[in-house]
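S.K.: Got a predicted structure here, sequence first:
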Amino acid sequence: MLTAAAVGLAGNAGRARAQAQVPAQVPEEKKPAAVKSAIKVTLPQDDAELLIEDKPTKATGKSREFITPQLDVGGKYEYKFSAKWRPNNYTVITRNKTLTFKAGDEIVVDLTKDDSNDKAVIRYVPTPDDIVKKMIELAKVGKDDVVFEPGCGDARITVAAVKAGAKKGVGIDLDPERVAESKETVKKAGVEGKVEIRLGDALDIKDFSDATVVFLYMGNEFDMLIRPILWKQLKVGTRIVSHRFVMGDWKPEKTLQIKGDDGDDYEIHLWTITKEVKDKAEKK
């Protein structure tokens, strides 16, 4: 009978001989089981463009279904969904949503609900100069006013407001061509010292606190996106004047119907920030 020490030595010698003749057997690692997840996406419009993880999809319709590639059972995954659509011929809205899920879970994505992070790109259409004048009159622009114009286009409203007496004007546009055009308008009007033109998304403005008047001509969808920002950031007494477009259930306190010099009919609307509006914003 061999002692434990002898067995150990014999075993080592045997392994050494075996290695010289036969490759060592290494057990394969057990691969995790794989499973797929079903995805159901609901979109605002039949023709909305949908991207998943920044990759375009080809399906159409308001409700679309997909299957993921094979995923590791029990693994956690994160997918980004992006929808882009045109509610009208001058507006493009982009909405993003990111979901975390476990492999095998059913993924339900609702992209029909408004989101505070939505982005809107508006096709530029200038307001006629005679309507600009009426907007400034409706806002009662005076020497103590600071005027903001989100989506300023060529800055004609901002410049006209400053020339009408406002002490400062700020125009914001995300199109570099419009910004260049705005700066040229400011230069030609000789109001460089009173007007600031910014390149950027008007929905990303962090501070409207200096504004006493805000001019808008950006579409109903954009107005609803910027409304909560204005409610929270503007001071009580600040006036908002919009060419044509409104703000949902926040009814304007005054609306003017105007026959333009070009013979077309126009509407302009006035709102004023009140304490009640500020209180409502705080509750949201």
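M.R.: Nice, I can see it.
S.K.: CA only for contacts and neighbour counts going forward, please
M.R.: OK.
S.K.: who's in contact with Val162?
M.R.: Counting by C-alpha atoms under 8 Å, 6 or more residues apart in numbering, Val162 makes contact with Val147, Lys168, Gly169, Val191, Lys194, Val195.
S.K.: Using the three-state scheme, assign it.
M.R.: What DSSP: H, G, I helix; E, B strand; the rest coil gives for Val162 is helix.
S.K.: where's it relative to Leu270, distance?
M.R.: According to C-alpha to C-alpha, to the nearest Å, Val162 and Leu270 sit 19 Å apart.
S.K.: Which ones among the contacts of Val162 lie within strands?
M.R.: Residues of the contacts of Val162 located in strands (DSSP state E): Val147, Lys168, Gly169, Val195.
S.K.: Show the contacting residues for the residue nearest the centre of the chain.
M.R.: Ranked by distance to the mean C-alpha position of the chain (C-alpha atoms, centre = their mean), the top residue is Lys119 at 2.5 Å. Residues near Lys119 by C-alpha under 8 Å, 6+ apart: Ile93, Thr94, Arg95, Leu203.
S.K.: Adding secondary structure and neighbour count, write those residues out as CSV.
M.R.: As requested, the contacts of Lys119 are exported to CSV (DSSP: H, G, I helix; E, B strand; the rest coil; neighbours: other C-alpha atoms under 10 Å):
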residue, secondary structure, neighbour count
Ile93, strand, 18
Thr94, strand, 18
Arg95, strand, 21
Leu203, helix, 20
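S.K.: quick revisit: relative to Ile136, which of the contacts of Val162 is nearest.
M.R.: Of all the contacts of Val162, Ile136 sits closest to Val147, with 10.1 Å by C-alpha to C-alpha.
S.K.: That closest one touches Phe208, doesn't it?
M.R.: No - using C-alpha atoms under 8 Å, Val147 makes no contact with Phe208, being 10.0 Å away.
S.K.: Put this next to the previous one:
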Amino acid sequence: MNTLADFQNTILTAAAIFVILSAALWFIVPLTSGLPWVPARAKRIRRALQLAELRPGETLYDLGAGDGRVLVAAAREFGARAVGIEISPIHCLTAILRAHLAGVGRQVSVRPGSFFHADLSGADVIYAYLTSRQAERLRPFLESQLRPGARVVTISAEIDGWQPEQIDRQELIFLYRMPPTPGSLASYLARDIPEAD
């Protein structure tokens, strides 16, 4: 009887340690890499992918994939292949599980690590929810890796030095096409082109 109680206590202790470590990894790893994970609303994700004109058979890369909601939307709603780059091991597992539960596990892959060290050359569309500082740091990396015609869609942060092709002001989404047009948000706003619908 004492052995069973000891076994149960050991299992409960191991489970508690696992939960605490998982929670720590969930929050601490992203914080130490420069940005905590902030999920985007489904409406905003869908609008970003529409603005990027993501098509069936294309490949989308989500930089900082979090729980995989963008990957699932790209695969399920747009018929795209989706690749997530995510530094947090817990988020990687969550994204993979989410894709399988949504029935798009074969169209989705998740690569652990920093997107600043990833090979992005196979991307048709890059999706990134960034801070301004991260966008500035990412710019030369994207310029060196992406092929002509690839699209970059950013949430909340413009890429300084690039003129957006389109902007959704309500959702604060910026679309760029490679090679990017030199310029800025100000030069975009000075053009006489209507805002994205």
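M.R.: Cool, got the structure. What you see is a predicted model, and the numbers here were worked out from it, not measured in a lab.
S.K.: Let me see the TM-score of these two.
M.R.: Once superposed, the chains reach a TM-score of 0.72 (TM-score structural alignment, normalised by the length of structure 2), with 153 aligned residues with a C-alpha RMSD of 1.9 Å.
S.K.: quick one, what contacts the counterpart of Leu172 of structure 2 in structure 1?
M.R.: Aligned by TM-score structural alignment, Leu172 of structure 2 pairs with Glu267 of structure 1. Applying C-alpha under 8 Å, 6+ apart to Glu267 of structure 1 gives the contacts His243, Arg244, Thr255, Leu256, Gln257, Ile258.
S.K.: Between Val147 and Phe208 of structure 1, tell me which one has more neighbours.
M.R.: Val147 (28 against 17; other C-alpha atoms under 10 Å).
S.K.: Can you find the partner of the more buried one in structure 2?
M.R.: By TM-score structural alignment, Val147 of structure 1 lines up with Leu60 in structure 2.
S.K.: my guess is its match contacts Arg81, does it?
M.R.: Yes - counting by C-alpha under 8 Å, Arg81 is a contact partner of Leu60 of structure 2 at 6.3 Å.
S.K.: list residues touching both of the two?
M.R.: The contact sets of Leu60 of structure 2 and Arg81 overlap at Ala74 (C-alpha under 8 Å, 6+ apart).
S.K.: Now the match of Leu172 of structure 2: which helix or strand?
M.R.: If you go by DSSP states H and E, Glu267 of structure 1 is part of strand 265-272.
S.K.: tell me how far that strand is from the chain's mean position?
M.R.: Offset of strand 265-272 of structure 1 from its chain centre (C-alpha atoms, centre = their mean, to the nearest Å): 26 Å.
S.K.: Tell me where the stretch 101-250 of structure 1 has helices.
M.R.: Along the stretch 101-250 of structure 1, counting by DSSP state H, counting those that start in this stretch, helices occupy 129-139, 156-163, 176-189, 220-233.
S.K.: Let me know which of these is tucked in deepest.
M.R.: Highest mean neighbour count of these: helix 156-163, a mean of 24 (counted as mean count of other C-alpha atoms under 10 Å).
S.K.: Ala157 of structure 2 and Tyr129 touch, don't they?
M.R.: Yes - assessed by C-alpha under 8 Å, Ala157 of structure 2 is found in contact with Tyr129 at 7.5 Å.
S.K.: Looking at those two now, which is surrounded by more residues?
M.R.: Taking other C-alpha under 10 Å, Ala157 of structure 2 and Tyr129 do not tie; Tyr129 has more neighbours (23 against 19).
S.K.: in stretch 202-222 of structure 1, what counts as buried?
M.R.: Residues of stretch 202-222 of structure 1 classed as buried: 202-203, 208, 210-219, 221-222 (neighbour count, 16 or more other C-alpha atoms under 10 Å).
S.K.: Among these, pick out the one closest to Val7 of structure 1, please.
M.R.: Nearest to Val7 of structure 1 out of these is Leu203 (C-alpha to C-alpha; 79.2 Å).
S.K.: For the closest one, what is the corresponding residue in structure 2?
M.R.: Matched by TM-score structural alignment, Leu203 of structure 1 corresponds to Phe116 in structure 2.
S.K.: can you tell me which residues contact its match?
M.R.: Phe116 of structure 2 neighbours (C-alpha under 8 Å, 6+ apart): Leu138, Phe141.
S.K.: one more time with 10 Å, if that's ok
M.R.: Leu63, Ile85, Gln134, Arg137, Leu138, Phe141, Leu142 (C-alpha atoms under 10 Å, 6 or more residues apart in numbering).
S.K.: Any chance of a markdown table for those, columns distance to Ile45 of structure 2?
M.R.: What follows is the contacts of Phe116 of structure 2, written out as a markdown table (distance: C-alpha to C-alpha, whole Å):
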| residue | distance to Ile45 of structure 2 |
| --- | --- |
| Leu63 | 13 |
| Ile85 | 17 |
| Gln134 | 19 |
| Arg137 | 23 |
| Leu138 | 20 |
| Phe141 | 23 |
| Leu142 | 21 |
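S.K.: If we only consider those, which is nearest to Asn2 of structure 2?
M.R.: The closest of those, once distances to Asn2 of structure 2 are taken by C-alpha to C-alpha, is Ile85, at 47.4 Å.
S.K.: Provide the aligned range in structure 2 for the longest helix seen in structure 1.
M.R.: Criterion DSSP state H: the longest helix present in structure 1 is helix 4-21. With TM-score structural alignment applied, helix 4-21 of structure 1 matches no range in structure 2.
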